[in-house]
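# fold the following for me, if possible:
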Amino acid sequence: MKIAIYANDGRQSMAVSRKLYQKFADTHFIFDNDHPDIVVTVGGDGTLLSAFHKYAAIIDSVRFVSVHTGHLGFYTDWRDDEIDDLVISLQSDNGQSVSYPLLDIHVKYKGIAKAVNYLALNEATLKRSNATMVTDVYIGGEFFEKFRGDGLCVSTPTGSTAYNKSLGGAVIHPNLKVLQVTEISSINNRVFRTLSSPMIIAPSDWVTLVPSAGRDYSLTVDQQNYHGKQIEQLRFKISKKSIHFAKYRHMQFWRRVQDAFIGAEYEN
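Below is the predicted model:
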């Protein structure tokens, strides 16, 4: 089995990373940072997101395992004091995995003939920095509304627990391969109207945004930010690709949500 370790630069994460390197070397794992079978991330959810984007080109052939070195992350299953158990689990790996859907983002920029494609694990947002964002919204190719406000957030089911949730969006189980569109401070009055509610979009449909002209739009894809180019059109759709986590003791989704947002002290 080929292993890559991807850690943030925190002191604790680097210490755990060094221990993992030594334990993997002692148990004769092969290190391969370019084409690993397993990527072990050390840090938190931000580290996992960064690793996902690094290995997005080979996402179909790689599985992830996450070790948290701070507060429990939503994607992290192992604590930093459990690395011996993690190594033993990897030694007996049988290829099992649990998969979560991803988001395809297709962007057409003004003056650039070829569209650009991005892949998101959590969400993508479109905002405008110097004025109210105005964009036509199409669902499945049909015009739906003209949105005015601060921006729009399009999230995956696992991303529904991130920025989407803070915007008042629904939490969605990842077995439902849908995307969610959530408004960011929409303008609603006697003149301008939006649905003013999160929308759950079926996997067979897609969402298209055609923003008004301007170069001051900011597109975020998970932690990455793209700006400075005039966007003519964005299309969002649930990807045919998925992220795969090695299933050694992957926590059940609703238990993960409970641990992240409610806490054990509220259990009966």
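# alpha carbons only for contacts and neighbour counts from here, please
Fine.
# can you show me the helices along the stretch 101-250 of the chain?
163-166 (DSSP state H, counting those that start in this stretch).
# for Thr132, what are its contacts?
For Thr132, the contact set (Cα atoms under 8 Å, 6 or more residues apart in numbering) comprises 148-150.
# got a winner among those residues for most neighbours?
Highest neighbour count within the contacts of Thr132, by other Cα atoms under 10 Å: Arg148, with 21 neighbours.
# now it: how far from Gln180?
18 Å (Cα to Cα, to the nearest Å).
# just to revisit the earlier point, what about the contacts of Thr132, which are in strands?
Judged by DSSP state E, strands contain the following of these: 148-150.
# thought Gly169 was touching Thr182?
Yes. At 6.1 Å, Gly169 counts as touching Thr182 under the criterion of Cα atoms under 8 Å.
# more neighbours: these two, which one.
For the pair Gly169 and Thr182, the greater number of neighbours falls to Thr182 (25 against 22), based on other Cα under 10 Å.
# hmm, that one is touching Ser166, no?
No. With contact defined as Cα under 8 Å, Thr182 does not count as touching Ser166 (10.1 Å).
# now the contacts of Thr132 as CSV including distance to Ala213?
Shown next, in CSV, are the contacts of Thr132 (distance: Cα to Cα, whole Å):
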residue, distance to Ala213
Arg148, 14
Gly149, 15
Asp150, 15
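# let's compare: structure for the following, please.
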Amino acid sequence: MNNNNCLINIVSNDRPISKETGRILREKLEKNGFTISETFDYKADLVVCIGGDGSFLRTLHEYRFPDIPIIGINTGHLGFFQELSPYQLDEFIFRYQKGDYVIQELHPVEALVCTRTSCIEIMGINEITIKGDKSRTIHLNISLDESFVEKFSGDGILVATPTGSTAYNYSLGGSIVDPRLNLLQITPIAPINTIAYRSFTSSVIVPKETAIKIHPEYTFENSILIVTDGMEHKYNEIVEIYLKMSKMKTKLLRLKNYDFWNKVKEKFL
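Coordinates of the predicted model:
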């Protein structure tokens, strides 16, 4: 690798440990001949995100899922997305120069939210959640492709990617999915299952090509809150939500010894 031609974006949250890690990383990279962009450059070769999982997700959304490999340095708590710890900076630079890494491609889930006046497209790398505003119970008519599946009643549903299977989906009792699989998981949030209402009480796994269509009952069209990777969106008069796996790819740079199931054991067990 010709380091003089390699441009790197460094993004960090405002925590003192993140800022200090960013300063040290910049010095080390520049000493090794890399160029650090002063502002976010979409033509850069790499993005280094310093912070926790929340910072990682915010970076992807803020810069509109850039087509640049991204690697994370964990200065937060769980650090499931983050590949490195602050003490591994020299190892990272050495292995990056050697090309001792792989690129893991992730597909976000995307939703087209249609109101009575317009349609808005949103994306989530982990999940898109459809729930009742102000903790209201909602009723959603759910179809998969052209087949009506259920009239869901409860707090809401979550549509997760394999990457997001270990996040909110996991806390709801959904399945952990190996990220090498291309599929979507629909997980209920506090479903109501009585003689009056019948809802799935476990997650449903569907192939990546599946079109998920959701029609809220008209009396609830102003009671819907949509959350993408923890970021809330409120739209009035929602008549349909159409979800599918995006064709867009997010590129995560992983060192060659990365193993998903070792990460799961390390972080969860």
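# and the TM-score between them?
Taking TM-score structural alignment, normalised by the length of the first structure as the basis, the two superposed chains have a TM-score of 0.90; 258 aligned residues with a Cα RMSD of 1.7 Å.
# ok, back up a step: Asn130 of the first structure: which of the ones in strands among the contacts of Thr132 of the first structure is nearest?
Asp150 (10.0 Å; Cα to Cα).
# list the contacts for that closest one?
Asp150 of the first structure makes contact with 127-128, 132-133, 184-186 under the criterion Cα under 8 Å, 6+ apart.
# and if you look at Cys153 of the first structure?
Per Cα under 8 Å, 6+ apart, neighbours of Cys153 of the first structure: 123-126, 164, 180-184.
# and the alignment partner in the first structure of His61 of the second structure, which of the three is it?
Aligned by TM-score structural alignment, His61 of the second structure pairs with His53 of the first structure. Under DSSP: H, G, I helix; E, B strand; the rest coil, His53 of the first structure falls in the helix class.
# so His53 of the first structure versus Val257 of the first structure, what's the distance?
His53 of the first structure is 24 Å from Val257 of the first structure, by Cα to Cα.
# Pro188 of the second structure reaches Ile157, doesn't it?
Yes. Checked against Cα under 8 Å, the pair Pro188 of the second structure and Ile157 is within contact range at 4.4 Å.
# count the neighbours of the residue lying closest to Gly149 of the first structure once chain neighbours are set aside for me.
The shortest distance from Gly149 of the first structure to any non-neighbouring residue, by Cα to Cα, 6 or more residues apart in numbering, is to Ser186 (4.0 Å). Per other Cα under 10 Å, the neighbour tally for Ser186 of the first structure reads 22.
# also the one 3 residues further on?
With neighbours defined by other Cα under 10 Å, the count for Asn189 of the first structure comes to 8.
# same question, Ile120 of the second structure
11.
# trace it over to the first structure, please.
Under the alignment defined by TM-score structural alignment, Ile120 of the second structure corresponds to Val116 in the first structure.
# my guess is Ala167 of the second structure meets Ile128, correct?
No. Look at Ala167 of the second structure against Ile128 with Cα under 8 Å: they stay out of range, at 11.6 Å.
# the more surrounded of the two?
Taking other Cα under 10 Å, Ala167 of the second structure and Ile128 do not tie; Ile128 has more neighbours (28 against 18).
# tell me the spacing between the more buried one and Phe92 of the second structure.
Look at Ile128 of the second structure and Phe92 of the second structure: by Cα to Cα, they are 32 Å apart.
# and what of Phe268 of the second structure?
Distance from Phe268 of the second structure to Phe92 of the second structure, by Cα to Cα: 25 Å.
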